[in-house]
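Student: have a look at this fold, sequence not included:
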């Protein structure tokens, strides 16, 4: 029984992440999460007594872990900071195209739509920027330049996700790569 409970919990977190990426925080109802996850109706409040905000925090943490893992994978083959930038942006572009331009960042809607989740959002972006910074320093940049590049790449990737979705085109990713992956 415990395996089914934790399975339902994980399915709900994954479903919430997908829905936030597709339609935002406010447009996602808990009933949408239950339907997408195929979890038992009462399990939302059992697993997430803090409600939608608690579920959103867990979805943001899942998204962040995936982004850091993507950065680590991209860095494994990178020989230069530009290689890492290209690989990271390629992963974001590929995920967006695979979703038919429906899924952006799971954390961005929390920043825009919920002041109550500001700390969660800050932790998420800090973890992503820190991961990039660490790899950029390993690839030869000093700490200050590595942090500046990481900040810019994350800002560029987030902007590219939004504009690429609106335009249904990968050209925003091309533009960010042209600037940062020289």
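Tutor: Everything's here; your move. Just so it is clear, the structure is predicted and the values come from calculations on it, not from any experiment. Residues are numbered from 1 along each chain as shown.
Student: only C-alpha atoms from now on, for both contacts and neighbour counts.
Tutor: OK.
Student: all helices of the protein, in order?
Tutor: Taking DSSP state H, the helices of the chain run over residues 2-23, 30-37, 43-47, 52-77, 81-98, 108-113, 118-138, 143-167, 171-180.
Student: any chance of a markdown table for the ones you listed, columns mean neighbour count?
Tutor: Shown next, in a markdown table, are these (neighbours: other CA atoms under 10 Å):
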| stretch | mean neighbour count |
| --- | --- |
| helix 2-23 | 19 |
| helix 30-37 | 17 |
| helix 43-47 | 16 |
| helix 52-77 | 19 |
| helix 81-98 | 19 |
| helix 108-113 | 18 |
| helix 118-138 | 19 |
| helix 143-167 | 18 |
| helix 171-180 | 16 |
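Student: from the chain's centre, how far out does stretch 60-78 sit?
Tutor: 9 Å (CA atoms, centre = their mean, to the nearest Å).
Student: over to stretch 56-63?
Tutor: Distance, centroid of stretch 56-63 to centroid of chain: 9 Å (CA atoms, centre = their mean).
Student: name the residues that touch that stretch?
Tutor: The contact list for stretch 56-63 (CA atoms under 8 Å, 6 or more residues apart in numbering) reads 13-14, 16-17, 25, 106-107, 110, 117, 120-121, 124.
Student: right, and the pair among these with maximum separation?
Tutor: Taking CA to CA, the two most distant members of the contacts of stretch 56-63 are 14 and 117; they sit 17.9 Å apart.
Student: contacts only, for the closest residue to residue 64 other than its chain neighbours.
Tutor: Counting by CA to CA, 6 or more residues apart in numbering, residue 124 is the residue found nearest to residue 64 once chain neighbours are left out, at 5.6 Å. By CA under 8 Å, 6+ apart, the residues touching residue 124 are 60-61, 64, 107.
Student: okay, pairing it with this:
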């Protein structure tokens, strides 16, 4: 694929990610993706012959890698597991506040909307969550309960993001951060 094709594909994925994070799976239409991306309709079907589900699945994987990169950055700069998670919560809180409380987790909305009815998208959401859980587990590897703690921390972060978005406040993220510190120290 040439540079222009790659740029068009990236624009389609950027637009999809933006729309899915703010409106969810059912609130995101292909006409909206085309309008937001500025890409021709034919490009959408050329790059994503599987249609909406392929487009959304790839945008979720891409968003998942972005959060995964943040996990790696935090792991490299945080001396303790608690500081690692607190740094992640700060980053996600900044992202949420900067978006006007519209962008929480890039996976959660689609997971909630489609997990029971759309196996391919459920698998993508599961894959992304599993990668984040693995990153958390790696940072907690010195603990005998690293597997359980990784799931617990991920669930606390996800819940805090949901509450922060609903309340339009960082307070749930800060409270969860304090409890995670207690749990990990």
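Tutor: Yep, it's here. In this text, all values refer to a predicted model and were calculated from it rather than measured experimentally.
Student: may I see the contacts of residue 124 of structure 1 organised as TSV, with distance to residue 100 of structure 1 added?
Tutor: Output for these, formatted as TSV (distance: CA to CA, whole Å):
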residue	distance to residue 100 of structure 1
60	21
61	24
64	21
107	19
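Student: of those residues, which is the nearest to residue 163 of structure 1?
Tutor: Set against residue 163 of structure 1, the nearest of those by CA to CA is residue 107 (16.2 Å).
Student: what's the burial count for that closest one?
Tutor: 28 (other CA atoms under 10 Å).
Student: where's it relative to residue 177 of structure 1, distance?
Tutor: 22 Å (CA to CA, to the nearest Å).
Student: repeat that for residue 18 of structure 1.
Tutor: As for residue 18 of structure 1, its distance to residue 177 of structure 1 is 26 Å (criterion: CA to CA).
Student: and if you look at residue 147 of structure 1?
Tutor: As judged by CA to CA, residue 147 of structure 1 and residue 177 of structure 1 stand 17 Å apart.
Student: and residue 112 of structure 1, by the same measure?
Tutor: Residue 112 of structure 1 is 25 Å from residue 177 of structure 1, by CA to CA.
Student: and the residue nearest to residue 64 of structure 1, what's its match in structure 2?
Tutor: Under the alignment (TM-score structural alignment), residue 124 of structure 1 pairs with residue 128 of structure 2.
Student: again, but for residue 42 of structure 1
Tutor: Looks like residue 42 of structure 1 aligns to residue 42 there (TM-score structural alignment).
Student: check contacts around the nearest residue to residue 171 of structure 2 once chain neighbours are set aside.
Tutor: Closest residue in space to residue 171 of structure 2, ignoring its immediate chain neighbours: residue 164 at 6.8 Å, by CA to CA, 6+ apart. Contacts for residue 164 of structure 2 (CA under 8 Å, 6+ apart) come out as 101, 170-173.
Student: put together a markdown table for these, with distance to residue 36 of structure 2 on each row.
Tutor: Output for these, formatted as a markdown table (distance: CA to CA, whole Å):
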| residue | distance to residue 36 of structure 2 |
| --- | --- |
| 101 | 20 |
| 170 | 29 |
| 171 | 32 |
| 172 | 32 |
| 173 | 31 |
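Student: in structure 2, which residue is most central in space?
Tutor: residue 106 (3.2 Å; CA atoms, centre = their mean).
Student: what about residue 121 of structure 2, distance to residue 51 of structure 2?
Tutor: Counting by CA to CA, the gap from residue 121 of structure 2 to residue 51 of structure 2 is 13 Å.
Student: with residue 138 of structure 2 instead?
Tutor: In this view, residue 138 of structure 2 and residue 51 of structure 2 are 35 Å apart by CA to CA.
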